[in-house]
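Q: model this:
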Amino acid sequence: MHWKIVIDSADPHAQADFWAAALRYVVEDNSALIGKLLAAGAVPADLTVESHGRHAWRDLAAVRHPDDPYDEETGTGRGRRLLFQRVPEAKTVKNRLHLDLHPGAGRREEELARLERLGARMLRRVEEPSGGWLVMADPEGNEFCLH
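A: Just a heads-up that it's a prediction; the model follows:
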């Protein structure tokens, strides 16, 4: 079984770049499929953009774990994936779903600095009897936690 979490986004390509770097994933390359579809006249060119020097879908971008299998003809991952889809409305309320990142014992502050360099921001520190974590936001304001 493979899965993906779909995340609404104003800029799917920027979000894919951030999360690929944050999770040490790779941005999926769908350029071979898109090239075939464009050549066959099956999709209009305005549904595509150039990203990282290759054809990409204008309104979708996905990231996958680099060790997971993927379909070589389409570039689509067959494992752990995040798919960012363009939506017209901005995020207005707290996420109903979020990612928890666990960098390993003693590495939270180092990972905080790395994620901030990538464009994330810390919203608050949480300290409870059960443990502590940081509530953070990605470049579009989606919350996630760093443990």
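Q: make it CA atoms for all contacts and neighbour counts henceforth
A: OK.
Q: ok, now which ones touch the closest residue to Ile7 other than its chain neighbours?
A: Using Cα to Cα, 6 or more residues apart in numbering and skipping the chain neighbours, the partner closest in space to Ile7 is Phe84 (4.9 Å). Applying Cα atoms under 8 Å, 6 or more residues apart in numbering to Phe84 gives the contacts Val6, Ile7, Asp8, Ser9, Pro12, His13, Gln15, Ala16, Leu60, Ala61, Ala62.
Q: Second input sequence below; structure requested for side-by-side comparison:
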Amino acid sequence: MTLHWKLVIDAHDPHAQAAFWAEALGYVVARLETLGAAVQRRVRAAGGAWTLMTDPEGNEFCVQ
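A: Okay, here's the model as predicted:
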């Protein structure tokens, strides 16, 4: 059985987004903010703690 799928990433400036994510991987919240990310909220729950952020185009992601 062959599986066919397509991944589409919609970005206003794909090169800027690629540069952001290349820098972002492995960095802490303070560094991500200097790259243009914004903290939306900090979450502490029974399962752990994480920070919900948005990238420069408003896409959400979490950092533990």
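Q: re earlier: may I ask which two of the contacts of Phe84 of the first structure are separated the most?
A: Across these, the longest distance by Cα to Cα is 13.5 Å; it joins Val6 and His13.
Q: Neighbour count for those two, which is higher?
A: Comparing Val6 of the first structure with His13 by other Cα atoms under 10 Å, the one with more neighbours is His13, at 25 against 13.
Q: corresponding residue for the more buried one in the second structure?
A: Matched to the second structure by TM-score structural alignment, His13 of the first structure sits across from His15.
Q: secondary structure class for that match?
A: Assigned with DSSP: H, G, I helix; E, B strand; the rest coil, His15 of the second structure falls in the helix class.
Q: Against Leu35 of the second structure, how distant is it?
A: Distance, His15 of the second structure to Leu35 of the second structure, by Cα to Cα, to the nearest Å: 14 Å.
Q: With Leu25 of the second structure instead?
A: 11 Å.
Q: which of these two has more neighbours?
A: More neighbours surround Leu35 than the other of Leu25 of the second structure and Leu35, with 16 against 10 (other Cα under 10 Å).
Q: What does that one correspond to in the first structure?
A: For Leu35 of the second structure, the aligned position in the first structure is Leu118, judged by TM-score structural alignment.
Q: wait, its match sits on Ala22?
A: Yes - contact criterion Cα atoms under 8 Å: Leu118 of the first structure and Ala22 qualify, at 7.3 Å.
Q: and the end-to-end length of stretch 50-60 of the second structure?
A: End-to-end distance for stretch 50-60 of the second structure: 13 Å, by Cα to Cα.
Q: Show me which residues of the helix or strand that contains Lys36 of the first structure are buried.
A: Element membership for Lys36 of the first structure, per DSSP states H and E: helix 31-39. Going by neighbour count (16 or more other Cα atoms under 10 Å), the buried part of helix 31-39 of the first structure is Ser31, Ala32, Leu33, Ile34, Gly35, Leu38.
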